[in-house]
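[1] Output the structure for:
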Amino acid sequence: MDVSPILDPLNPAQREAVSAAGGNVLVLAGAGSGKTRVLVHRIAWLLQVEQLQPWSVLAVTFTNKAAREMRARIEEMLAQPVGGMWVGTFHGLAHRFLRAHWQDAGLPQQFQILDSDDQFRLIRRLLKTLALDEARWPPRQVQGYINKRKDEGLRAAHLDDGGDFFEQQMIRIYCEYEETCTRGGVLDFAELLLRAHELLRERPDIQHHYRTRFRALLVDEFQDTNAIQYAWLRLLSGDHNNLFLVGDDDQSIYGWRGAKVENIQSFQRDYPNTQVVRLEQNYRSTGTILAAANALIANNPTRLGKELWTEDGAGDPVRLYAAFNEIDEARFVAERVRQGCAESGLRRSECAILYRTTAQSRLFEEALMQLGLPYRVYGGQKFFERAEIKDALAYLRLLAHPEDDAACERVLNVPPRGIGARTVERLRHEAREARCSLWHALNQALVGNLLPARATGALRQFVELITRLREARDQPTLADLTLQVIEASGLPAHYEKAKDGRGIDRLENLEQLVEAARRFEAELHDEEADPLGSFLAHAALEAGDTQADGHEDVVQLMTLHSAKGLEFPLVFVTGVEEGLFPHSLSVDDASRLEEERRLCYVGMTRAMRQLYLTYAETRRLHGREEAPMPSRFLRELPAELVEDVRAHRRGKRAGLGRASAPMAAAGGFRLGDQVVHPKFGRGVVLNSEGTGSSARIQVNFEAVGSKWLVLAYARLERAE
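    Below you'll find the predicted structure:
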C-alpha cells in the first residue's frame, strides 16, 4: 500500500505520531506545530492502512467549526465521504448519543437544549419563584455553581451542605432547577455530558456496544478537558488502549471554567504504557519569539516539558514599550498598527491587540478611531445568540416540544399580546404548585377560567397559534416550516415597528435564519434524523461555541483567552503589569499563577513576525490612579531577546536587569525625576508636551494623583 500521500507532507515527529502502532498515544503538540494536520493524517492512516471503517472512529474537537473543517479535510484527502464517522465537540457527541438513547436516559424524544443564555434566564425565573433576592443570590453565581457541580459529576442529591447556610440554599436551588428542567424536557450543556456519562456507567450493555464499535478515540485540545469529559472518555475506552490524545499542557488556560490541566499531566500515570510524542517544530513564529516564549514557560514547575524551535530565522527582537499611562499605551499601539499597515504592507486584519480583561478594550477602540482604523472586537454576539433569532427558535422549539418552559416564557408575550407580568407570575405559581410545565398550567388556566377575561383571551390566542402551527408542521422542507412559523408568529411586523433603528437588520436576520435552515437540511447526513429537532440542537450548540467568524479587513481586538488557536503577523500583548497580568486574583495561588503564565505564553505565540509587549507606568483602575509594577513575566524574558522601544522612569527595565537612560521631558526636567510642588507636594514626572511658553508637564503626585501643569507657572522644583 502506498502511504506516501499520508506521510510525505509530515516532519519526522508528525510521522511518528500518525503511524504509531497500537496502544494509547499522547501527542504533546506545541503552539504552531501542526496538530490539526496530525489528527487529520492519523484518521486517514487508520482508515487506509489499518483498515478501520469510518463508523468505528470517534474524533473530539474543541469547536463545531473545527469539527466541520476536520471532516472536510479528511474527505478531501481520502476522496471519499466519511459520513459514518462521529466527529464533533464533547457536547455535540453527547447530544448525538442521547438522541439515540433517549428512552434509556429517561428523556422525552424531543428533548431540547438550553444554551447558556436560556439557562441564565431560567435560573432568574426560578430565584423569583423561590422568593430569593438576586442581589444576595446572583444568577451568574448560581449558574456557575450548578454547572461546576455537573462538570464534577455531582447531582444535587450527592451534595452535603455540612451545616453551611450558603451551601443549603445552593443545593435547594439546584434541586428545584433539576426538577424544572426534567419537567420541561430540557438539558443544559453540562447536563448533556453528565447524562451521557451516567448512562454509559449504569448500562453495561450500552457501554459494551460503544466500546466494541469505536476502535479509535481521538481527542483534540485534551489539556482543556474537564472532569466529566475525561471520565466519559475513560468509560468509552475501557481497557482497549485506543486513545489518541493531542494537547499542550503549556496552553491550558481554561481552568476558570472547569478545565483540568491535571488530565494531561497525569495521563501517563493513569495509562502507564502510553507512547508520548512531542511536536516541537513550529511553523508559525520567528526564532526570537519562540526563544522568549520558551524562557517564559520554563518557569512553570509542573509542566511536562518541550522546547519549540523553527527552521526560519531569528527575526526581529521582541519589543517592549513602557507607556506613561494607559492612554499613552493605547496611542502607541494604534500608531504602530498604522505604521505596520502603511509602511510594511500589512493588512489591518493581520494586526491583533490582546488584553487580559475586556475593560481594557475601550481606550484601544478610541485610539484606533482617532486614526481612522476600523476594528472588530472579536467574540461579539454570534448569529444564533441574537434576540430575534432566539425568539424565532423559541417558537420552533414549542412546535417540537411544547413542555419547554424556557421557550414558552420567552415568546408568551413576544410580540406583545397583552399578557402581563402578573399573569405570567400566576402561571408560574400554578405550574409550581401542580408540578407541571408552564404550557400545561396555561391550558389548565384556560379550562378553569382562572384568569381575567383580557388575559384569558390573549392566552387563548397564543395556544391556538402554537396548536395551529403544530398541526401544520408537515411542510415540504425545514426552510418552509421555519418561514411559516416566523410569519405566523407576527415577529416580522413586530420588528418593523421597532424604534431602536435595528428593525431592518432584524428582519434580514430572520431571512437568514430561513436560509440557515435550508442549508442545514441540505447538509444533513442522517436520513433518519428529525430535521427540526436536529436543527434546533445545531442552533443551541452553535450558540455555545467558543469561536467567532469574521473576514473583514479590520484590526482585531480580543482577550488573550479568545486569541487561542489564532495567529497574526503583528501582535500586541498589552497591560503586562502586576495585578492585571498576572491578575490580582491569581498571584497568591501557585496553580492559578501557572495558568496566568500559560496565558501569556499563548499570547506571545500568536505572533508570527512581530511581537510587542506593553505596560503602563500609571493606570487608572477602580476609579483611582495607580502605579503598578511591571509584570514578573517580563523579568522572565532573556535580556538579549528584548528591545526597549522607549526608556522609562524606573531605574531598570523590568525583566532585563539593565539600566535605561532617562528621557528628556521639558524645562530641564527628565522623565522619572522626583519633583516638589508648593500645593500638591511630591511627585514623579511622567510626560510632557509642547515647547516654550506652551510647554506642559505631567506629574503623578503622591497626594492627588496625576496632573498636567503649564511648566511656566508650575513652580516645580527637584526633590532633595
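
[2] only C-alpha atoms for contact and neighbour calcs from this point on.
    OK.

[3] Now do the helix or strand harbouring Asn147: everything it contacts.
    According to DSSP states H and E, Asn147 maps onto helix 139-151. Around helix 139-151, the neighbours that count as contacts under CA atoms under 8 Å, 6 or more residues apart in numbering are 119-120, 123-124, 127, 155, 170, 174, 190-191, 193-194, 226-229, 257-258.

[4] Same question for stretch 326-341.
    321-323, 346-348, 351, 353, 363-364, 367-368, 371, 373, 572, 614-616, 618-620.

[5] Buried ones among the residues you listed?
    Neighbour-count burial (16 or more other CA atoms under 10 Å) applied to these gives 321-323, 346-348, 351, 353, 363-364, 367-368, 373, 572, 614-616, 618-620.

[6] Among the residues you listed, name the ones in helices.
    If you go by DSSP state H, the buried ones among the contacts of stretch 326-341 have 363-364, 367-368 in helices.

[7] Turn those residues into CSV, including distance to Leu7.
    Converted to CSV, these look like this (distance: CA to CA, whole Å):
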residue, distance to Leu7
Leu363, 48
Phe364, 45
Ala367, 48
Leu368, 46
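
[8] ok, the residues you listed vs Gly418, which is closest?
    Nearest to Gly418 among those is Leu363, at 43.9 Å by CA to CA.

[9] structure for this one too, so we can compare:
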Amino acid sequence: AAADAGVELPGRDRLLDGAAGDHVLAELARPTVATYNSYAASLVADHALLLGVEPASRLLGEAARYQLAAQLVESWPQDLGIDAAVSTVIDAVLALAGALSEHLLTPAAAAASLEQLAARLEATPATGPRGHLKDVVDVLDSLRTRVRLLDLVEAFAEHKRRAEAIDFGDQVALAARLAREVPQVGAGERARFAVVLLDEYQDTSYAQVELLHALFGGGHPVTAVGDPHQGIYGWRGASAGALARFCSTFTAAGPDGPQPALQRHLSVSWRNDHAILDVANRAAAPLREGSRLDVPRLAARPDAGPGLVQARVLLDRATEAQAVADFVVAGRAELGEGTTAAVLCRTRSQFDEVAQALRARGLVVEVVGLGGLLTSPEVMDLVAALQVVHDPARGDALMRLLTGARTRLGAADLHALADWADQLAGPRRRGDEQDAGPVEGVDAASIVDALDRL
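    Here you go, the predicted model:
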C-alpha cells in the first residue's frame, strides 16, 4: 500500500456530530466502484475536449468495430503482399490496433520498433546450412507482416476520427493522455477520491498502469491487490510484472522523500480445506519458482478440515460427461435433493455433452455464459429469424427455419422454392445486362423472396 502518513481522517467525535456527521458516514458507506475501462470512459467523457476530442464520440462495440475494419480492408486499394483470407487480415488489423492502444504506441513508433527488431534478427548468424531455421524465418515474416498492416491500422484510426467514434482501447489511451498531459485532471481526481483500491492488479495493461500512476502516483493513498499466478490477460497487453513493480511505481511519502510502498501477503485461504490447498500449491509450484515476487504457499484456515480431491483419467469426453453426471447424482443423494453443484469445463465445446448427461439423469441444468446461450436450439432459431428479417440474402439462415422442427420442409419443397425464386428473378435479369456477368446482391435469385410471394 502506498499511502501518505500525513493524511488526516475525521475523528470519531466529528463523524458522529449531528447532520454533518451523518453526511460523512453516508459518503463513506458509498464508495465509487468501476472497472478500469469504465473509469477511463468517465474521464474521457468529462475531459476529452481538452485534447480536442469530441466527448460525445460514439462508442464502437465489437460488432461495429469489426464492420468498420472490414469495410476498410475490403476497399483497400494497395496490394498488401499478404497471402491470407480477408477475415484473417481484418482480425489482424483489429488485434494490432488494440495492442497499440494498450501500449500507448503510434503506428509510426511501432513500425520503427518492428523494423529495428527484424533487422537485428536478420543480422544474427545463420544457424543452419541453408540459412536461418524455419522458426526464425516465421518470426521475420510475422514482423514484416505487422509492418505492412500498420498502414491499415493508421487508416482505421483515421476512419474512427472522421466518424467521431472510439473503441474501448481508445478510451484507455485517451484517458492516459489526459492524466499525463493535463495536470488539473489528476488534481481533480485526487481531490475526489481520498483513498484508491486497485483490484486484480496483475491484469492491468501498460496503458492502465500509466493512467493510474499519472493520476494517483507520488504518495496518494493507493492499495493494489493481485496474484501474479492468476494473470490471464497477457493476450491484451496485461503483465503480472506490473504487480512486481507496484512498490516502486506507487511510492509512499516518507520523512526523507519517496519510499517504496509496503507489501503484505494474503496467504491464508478461508474457503478451502487442506487437501485442496495441497493440490493447488503443487500445481502452482512452477509459477512460484519463476516469479519475480516472493509468493508464499497458500495456508489453510485454523479450523480447516482434511478435504478431499479426486482425479480420474477417462477414455473420451462422452465417458467423462457420464462420470461427471454420476458424481453429481451421488453427491445429491448423500447431501440432499436441495444440493446444487457447479461443473467447470476447460473448453466450451464440452458444455453440450455434460449438460445432456446431467439432463438425462433428470437434473435441471443452467449453462452460464453467452456462448452456451447462443448454441441452444431455441436461441439459434431466433437468431436465424432475425438474420432473415434483416437481410433477404440470408437464405442459409432461412434453411434452418424451413427444415427445422417447426416447418419441416423436405427436399422437394425446397427445390420448388428454388425454381420459383428463379422465375421471380428472371424478369430482373432480362434485357441488355443479362450477359454482363454474374448476378450479385439484391439482383440475385432469393429464396426469401420466393417464400414472401408464394
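
[10] thinking again about what came up before, are any of the contacts of helix 139-151 of structure 1 buried, and which?
    For those, buried by 16+ other CA under 10 Å: 119-120, 123-124, 127, 155, 170, 174, 190-191, 193-194, 226-229, 258.

[11] Trace Ser285 of structure 1 over to structure 2, please.
    If you follow Ser285 of structure 1 across to structure 2 using TM-score structural alignment, you land on Asn272.

[12] was I right about its match contacting Ala304?
    Yes - contact criterion CA atoms under 8 Å: Asn272 of structure 2 and Ala304 qualify, at 7.2 Å.

[13] quick one: contacts for the spatially closest residue to Ala3 of structure 2 that is not a sequence neighbour?
    Sequence neighbours aside, Pro221 is the residue nearest to Ala3 of structure 2 in space, at 3.9 Å (criterion: CA to CA, 6 or more residues apart in numbering). Contacts for Pro221 of structure 2 were tallied using CA under 8 Å, 6+ apart; they are 1-4, 194-196, 252.

[14] again, 10 Å this time
    Taking CA atoms under 10 Å, 6 or more residues apart in numbering, we find Pro221 of structure 2 in contact with 1-5, 7, 190, 193-197, 250-253.

[15] which residue in structure 1 lines up with it?
    With TM-score structural alignment as the criterion, Pro221 of structure 2 matches Asn242.

[16] and its match, how far is that from Ala196 of structure 1?
    20 Å (CA to CA, to the nearest Å).

[17] just Asn24 of structure 1 next, same as before
    Counting by CA to CA, the gap from Asn24 of structure 1 to Ala196 of structure 1 is 23 Å.

[18] Repeat that for Pro415 of structure 1.
    On the measure of CA to CA, Pro415 of structure 1 and Ala196 of structure 1 end up 37 Å apart.

[19] Buried residues, the helix or strand following the helix holding Asn147 of structure 1. List them.
    Sequence order places helix 165-184 as the next helix or strand after helix 139-151 of structure 1, per DSSP H and E. Residues of helix 165-184 of structure 1 classed as buried under the neighbour-count rule (16+ other CA under 10 Å) are 170-171, 173-174, 176-178, 180-184.

[20] Can you check which part of structure 2 whichever helix or strand comes after helix 165-184 of structure 1 sits on?
    Note on helix 165-184 of structure 1: by DSSP H and E, the next helix or strand toward the C-terminus is strand 186-188. Mapping strand 186-188 of structure 1 onto structure 2 (TM-score structural alignment) gives residues 165-167.
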